[in-house]
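Colleague: Pasting the sequence and the predicted coordinates here, then a few questions.
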Amino acid sequence: MTLTTRFAPSPTGYLHVGGARTALYSWLFAKKNGGDFVLRIEDTDLERSTQASVDAIMDGMNWLKLDWNLGPFYQTKRFDRYKEVIQQLLDNGHAYRCYCTPEEVELMREEQRAKGEKPRYNGMWRERTDYPADKPYVIRFKNPLDGSVIIEDLVKGNIEISNKELDDLIIARSDGSPTYNLTVVVDDWDMKITHVIRGDDHVNNTPRQINILKALGAPLPKYAHIPMILGDDGKRLSKRHGAVGVMQYRDDGYLPEALLNYLVRLGWSHGDQEIFSRDEMIELFDLSGCNRAPSAFNTEKLIWVNQHYMKSLDPEYVASHLQWHMDEQGINTDNGPALSEVVKVQADRVKTLKEMAQISRYFYEEYQEFDEKAAKKHLRGVAKEPLKLVKTKLAAISEWTPENIQAAINGTADELEVGMGKVGMPLRVAATGGGNSPSLDVTLALLAPAQVVSRIEKAIAFIDARAQQ
C-alpha cells in the first residue's frame, strides 16, 4: 500500500503558521517515503467557509511550494457519500436517532455538573425505537460502552482513553448534514490515508474517529499529533504575537525557504543542525525527531534564518522575490541596475526583502530631498571643493568600474590632502540622498555615470543655497 498523508484545512481564514507546519511535516513524510500527499478542503461549515479563504490557503501552499499530487478534494462535493455511510451505520446498529432538543441536552449537562460529574449526553435514545412523528432528530454514533481506545501515537507515544469518557457524538445534524468527525473518517478511509499528521488539539477527536472506523470495518491510519506553537509569552500563537498568516510573512519580506526552514525546526530537530535545504529536509525528516512539548515562536530566530537565505541563495532567485516588494512599494525597476546586483550589495545589510526594497529606492529613482540629519552633517561649505573635484574626476572615467571609481575618490583625497571621509561622506549623501549605503565604489558603479554627476551637482546647489540662508 502506498503511504499517503493529507493536509485538511478548513477554509475559514488564512493559512496560519501552525497549519503550514502541519502541511510541511505531512508533505515531508510523504516525500521521504515515496508516498502521496493529499490536499483536502474541509468546507462543510457553510456559514464560515469562503472562496477567499480557499484561495488564501492555495496561495500559501503554492508560495511555500508544498505541492500536492492528489486533490484538492472538497467535502461539500461528497455529501452523498457521507449520507451513504451514515445509513450504513444506522443499518448495522452502530448509530441511532436522537430526538432530544438542545435544551434537553443542556439540562442533562447541568444536572451532571451539579453532581460533580462530567457533562455529557446520557444516551437517552440509544436503545429506544418509539420514534415520534414529525419531530426533528439528529443521528448519533453508538460509542462502545466498555473497553478503551489506544492511540499508538508516533510522536506522543501510546495514549489510552476509556470509552466511558466518550459519549455518543452526533454524526448528522437535524438538517441531515454530516459533522466533522464523520466526514474526516469517511475521507481518510476513502482516500486511503495511511498516516494522519495533525495538531495535538485533535487528540480528543482521535478515539472517536477510531471507534467509527472500527464500526465501519475500515483500516486504521497511524496517528502523529504535533504539539502546538506558542508565542514567546508561552500562550498559544495568535494575532497578538504578530503575523501568523503565511502570506503575511511574504508581505513582511521573508523568503519562503526561510519560513519553511524555520517551521521545520519549530518542533523537530536533527542534532544541532539549523539550516536545511529542501532536499535535506526530505532526506532527514522523521516523526521520531518531533518534540513532544510545544514550541515557542521566536521572530528573531526567523530573521536570522531569513538573512542567511538572502545572502546564500542565488541572487537571481532572491531578486525574483525582491521584485514583488519593489512593485508593492511603487518602485519602477525598468531603469537601473539588475535587481540581482542590488541583492549582492544589500543582502547583508537588511533583515527582510521589504527593508531591502525600502533602502534601494535611490538606485531606480531620484530622491526628492536629502536626509536632513545626513545633509546637516556632511553637506556643509567645506564639502563643496571635494565634491566639485571628485565630480570632475568621475566624469572623466572611460570605464565605469568600482576600481576606477575608487581611484577617483582616492585621487581627490590625495590632491586636496584631506582624509577619505571628507570626500566619501559628502559624495555618499550626494549619490544616495542619505548617509548609509553599501561600499561607495560599488554603490556608484550601480548608478549611471551621468546620474552620479547630476546628483553631485544637486548637492553642490544645496550647499550654495544653504550658505545664502
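Modeller: In hand now; what should we look at? Numbering: from 1, shown residues only.

Colleague: from here on, contacts and neighbour counts on C-alpha atoms
Modeller: Will do.

Colleague: can you pull out the strands in this structure?
Modeller: Remark: strands assigned in the chain by DSSP state E are 4-7, 36-41, 70-74, 95-98, 138-141, 148-153, 157-162, 170-172, 195-199, 222-226, 229-230, 295-296.

Colleague: Give me the distance from the first one to the chain's centre.
Modeller: In this view, strand 4-7 has its centroid 19 Å away from the chain centroid, taken as Cα atoms, centre = their mean, to the nearest Å.

Colleague: So what touches the helix ranked longest in the chain?
Modeller: Secondary structure of the chain per DSSP state H: the longest helix is helix 449-467. By Cα atoms under 8 Å, 6 or more residues apart in numbering, the residues outside helix 449-467 that reach it are 379-381, 384, 387-388, 391, 394-395, 400, 427, 430-431, 444.

Colleague: Quick check: buried residues in stretch 453-469?
Modeller: For stretch 453-469, a neighbour-count test (16 or more other Cα atoms under 10 Å) marks Val453, Arg455, Ile456, Glu457, Lys458, Ala459, Ile460, Phe462, Ile463 as buried.

Colleague: quick one, which of the strands of the chain is packed in tightest?
Modeller: Comparing the strands of the chain by mean neighbour count (mean count of other Cα atoms under 10 Å), strand 4-7 ranks first with a mean of 26.

Colleague: hang on, the earlier thing: for the buried residues of stretch 453-469, which one is nearest Ile331?
Modeller: Arg455 (18.9 Å; Cα to Cα).

Colleague: now that closest one: how far from Gln468?
Modeller: Distance, Arg455 to Gln468, by Cα to Cα, to the nearest Å: 20 Å.

Colleague: Check Met420 too.
Modeller: From Met420 over to Gln468 the distance is 27 Å, taken as Cα to Cα.

Colleague: now swap in Leu259 and tell me
Modeller: From Leu259 across to Gln468, the span is 54 Å (Cα to Cα).

Colleague: Check Val186 too.
Modeller: For Val186 relative to Gln468 (Cα to Cα), the value is 83 Å.

Colleague: isn't Lys393 right next to Gln406, touching?
Modeller: No - contact status for Lys393 versus Gln406: not in contact, 10.6 Å apart, counting by Cα atoms under 8 Å.

Colleague: before we go on, here's another structure to hold up against the first:
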Amino acid sequence: MTVKTRFAPSPTGFLHVGGARTALYSWLHARNQGGEFVLRIEDTDLERSTQEAIDAILEGMNWLGLNWEEGPYYQTKRFDRYNQLIDQLLAEGKAYKCYCSKERVDALREQQMANGEKARYDGHCRDSQEQHAADAPFVIRFRNPTEGTVAFDDHVRGRIEIDNRELDDLIIRRSDGSPTYNFCVVVDDWDMGISHVVRGEDHINNTPRQINIYQALGAPVPEFAHVSMILGDDGAKLSKRHGAVSVMQYRDDGYLPQALLNYLVRLGWSHGDQEIFSEQEMIELFSLKAINKSASAFNTDKLLWLNQHYMKSLPADEVAKHLAWHFEQQNIPLQNGPSLEALIPVMAERAQTLKELAESSRYYYEDFEEFDAAAAKKHLRPVAQAPLELVAQKLAALQEWNAEAIHNCIKQTAEELELGMGKVGMPLRVAVTGAGQSPSLDLTLLLIGQARSVERIGKAVEFVANRANS
C-alpha cells in the first residue's frame, strides 16, 4: 500500500501554529514511509473562505518547506462529484430529504438541552410519508445506522468506539444545494487515495460519522491519528493573545523556518532526549505512534534558543537568504557593507532573531548621525583623543586589511601610550559603531572597512575636541 497523507486547511484564516504542526506531522509520515503528501483547500464555507487566507496558507507552507506532490485541490471545484454521490446515496436509500424548518430544529435542540439530553436531530423525516410541495425547501441527511458501533484504532489515541445511537443523521447537502464538510472530506480522501489522516483532536467526533459515510459509499476507510491541542505558556488554549497568529508572523519576527519546524516537531513528539533535529533526521525518526496524547505547551524561550542555534549552525549562505528579507524590511542598504555571509558568523552570537540581528548590524552598512549619548559621555572624553588619533594613523597606513593586522594596530597603540587595551578599545568601539557594544573590535573594523573606519574615528576625534573646548 502506498502511504498518502494530506493537509486540508479551511481558508477562513491564516496558517497558524497548530495547523502548521498538523501539516508537518502529516508531511513527515508520508516522507518517512516513502509516500506522497497532498495539499487540499477545504473552502466549502463560502461565506468565510477568502483568497487572502488561501494565499497566506500557501505562503506559509512554502516558507516552511512543506512541499506537496499533489494539489492544491479546491473543494469548491468538485461540487459536481459530491452531488453525484449524494444523489447515488438518495437512490440507494442511504440518504433522505429532510423538510424540517430551521425553527423546528432549533426548538428541538433547545428542548433537548433543557432536558439535559444530547442535542441531536430526532429523525422526524427519516421515514416520513408526508407529501411536500415541489418547491418546498429541504436538506439531504445521511441515514446513519441505528444499531451497532463504529470502532477505529487511532495511531495516537488507541481504540475508539462509538455507539451508532449516539450519532444523528447529519446534513450532507444544504437547502441551497451545496454539500457539507463531513461529506466532502470523505469523498476527497477516497478519490485522492488518502491512506492516513493526521488531524487535530477536535475532529475525533467527526470520525465515526465519516467512517459510516465511507462504508455507505463502499470506500476504503483510512487510518487516523488525532493530535492534541497546543497550549500557551500559561496553560490556556493557544490563541491570539499568546503572540503570533499566523506562521508568517514568525518570519516577520525573525525566526528561521528550520527553527520553527524543529520546535513544532518536538511539540508533542519525541525521540529520546534529542532536541535538535535536521530535516533528514525528522523524516527518518518520525513515527505516528510516538506522538504524545497529552496537550503540549508553547514555550517562546525554547523557540528563541532553537532559533539562535540555527542562526549559528546553519550554513551562512542559507541563513543569509532569510536575513536579506529583514534587511530589506528595515531599509538597510546591503550594497554599502559586508556580505551577509561574512556578517552572520560575527553577529549571530549576539542576537536571537534575524530581525534583531539586522537591527543591530545597521552601523556596518550606513553611517550614523550621532553617538549613543551614554556611551559617548563615558568613553569619548578628552583622554581618548590621543589614542584615537594614533590608532587612526596606524589603521590608515595598513597595506592589508585583516583581523590580525587590525588587532596589532590597537595593541601597539596601547603599548606606545602605556595604556590598558580598554582605554583604546572602548573609545574606538564607540567611534566606529556609535555605541558601546559590538563583537570583537578586529572583526568589527574588518567588516566596517578601512576607509569608513578611519573616517568615523576622525569624526570621533572632532567630537572629543569639541567636548574639551565646550
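Modeller: Yep, that arrived. Treat the numbers as computed from the prediction; the structure is a model and nothing was measured.

Colleague: Just the TM-score for the two chains, thanks.
Modeller: The TM-score (TM-score structural alignment, normalised by the length of structure 1) is 0.99; 469 aligned residues with a Cα RMSD of 0.9 Å.

Colleague: what's next to stretch 266-274 of structure 1, contact-wise?
Modeller: The contact list for stretch 266-274 of structure 1 (Cα under 8 Å, 6+ apart) reads 226-227, 229, 265, 284-285, 289-291, 293-297.

Colleague: Any buried residues in that stretch, and which?
Modeller: Using 16+ other Cα under 10 Å as the test for burial, stretch 266-274 of structure 1 gives Leu266, Gly267, Trp268, Ser269.

Colleague: With stretch 249-260 of structure 1 instead?
Modeller: Under 16+ other Cα under 10 Å, the buried positions of stretch 249-260 of structure 1 are Tyr249, Arg250, Asp251, Gly253, Tyr254, Leu255, Pro256, Glu257, Ala258, Leu259, Leu260.

Colleague: Turn the residues you listed into CSV, including distance to Lys118 of structure 1.
Modeller: Listed next are those as CSV, based on distance: Cα to Cα, whole Å:
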residue, distance to Lys118 of structure 1
Tyr249, 42
Arg250, 45
Asp251, 46
Gly253, 48
Tyr254, 47
Leu255, 48
Pro256, 46
Glu257, 47
Ala258, 45
Leu259, 42
Leu260, 41
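
Colleague: List just the nearest of these to Ile151 of structure 1.
Modeller: Using Cα to Cα, the buried residues of stretch 249-260 of structure 1 come closest to Ile151 of structure 1 at Leu260, 29.0 Å.

Colleague: From what I see, Thr4 of structure 1 and Thr194 are in contact.
Modeller: Yes - between Thr4 of structure 1 and Thr194 there is a contact at 5.2 Å, judged by Cα under 8 Å.

Colleague: And the helices in the stretch 151-300 of structure 2?
Modeller: Per DSSP state H, counting those that start in this stretch, the stretch 151-300 of structure 2 carries helices over the ranges 181-191, 206-217, 247-252, 257-265, 279-285, 300-313.

Colleague: Now for the contacts of stretch 266-274 of structure 1, which sits with the most neighbours around it?
Modeller: Ile226 (30 neighbours; other Cα atoms under 10 Å).

Colleague: show me the contacts for that one.
Modeller: Neighbouring residues of Ile226 of structure 1 by Cα under 8 Å, 6+ apart: Thr22, Val155, Ile197, Arg198, Gly199, Asp200, Gly267, Cys290, Asn291, Arg292.

Colleague: got JSON lines for the residues you listed, with distance to Pro9 of structure 1 too?
Modeller: Converted to JSON lines, those look like this (distance: Cα to Cα, whole Å):
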{"residue": "Thr22", "distance to Pro9 of structure 1": "10"}
{"residue": "Val155", "distance to Pro9 of structure 1": "21"}
{"residue": "Ile197", "distance to Pro9 of structure 1": "12"}
{"residue": "Arg198", "distance to Pro9 of structure 1": "10"}
{"residue": "Gly199", "distance to Pro9 of structure 1": "11"}
{"residue": "Asp200", "distance to Pro9 of structure 1": "15"}
{"residue": "Gly267", "distance to Pro9 of structure 1": "20"}
{"residue": "Cys290", "distance to Pro9 of structure 1": "21"}
{"residue": "Asn291", "distance to Pro9 of structure 1": "22"}
{"residue": "Arg292", "distance to Pro9 of structure 1": "22"}
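
Colleague: any idea which of these is closest to Asn410 of structure 1?
Modeller: Taking Cα to Cα as the measure, Asn410 of structure 1 lies nearest Gly267 of the contacts of Ile226 of structure 1, at 53.3 Å.

Colleague: wait, Asn122 of structure 1 sits on Met108?
Modeller: Yes - the criterion here is Cα under 8 Å, and Asn122 of structure 1 meets it with Met108 at 7.3 Å.

Colleague: gap between Phe285 of structure 1 and Thr401 of structure 1?
Modeller: Distance from Phe285 of structure 1 to Thr401 of structure 1, by Cα to Cα: 47 Å.

Colleague: can you check Asp175 of structure 1 too?
Modeller: Separation of Asp175 of structure 1 from Thr401 of structure 1 (Cα to Cα): 75 Å.

Colleague: same thing with Gly271 of structure 1?
Modeller: Here Gly271 of structure 1 is placed at a distance of 46 Å from Thr401 of structure 1 (Cα to Cα).

Colleague: So what's the gap between stretch 171-187 of structure 2 and the chain middle?
Modeller: 30 Å.

Colleague: And that stretch, end to end?
Modeller: One end of stretch 171-187 of structure 2 to the other measures 15 Å (Cα to Cα).

Colleague: Next: stretch 12-23 of structure 1.
Modeller: End-to-end distance of stretch 12-23 of structure 1: 17 Å, with Cα to Cα as the criterion.

Colleague: cool, stretch 155-172 of structure 1 as well?
Modeller: End-to-end distance for stretch 155-172 of structure 1, by Cα to Cα: 31 Å.

Colleague: Repeat that for stretch 224-243 of structure 2.
Modeller: Its start and end residues considered, stretch 224-243 of structure 2 measures 30 Å (Cα to Cα).
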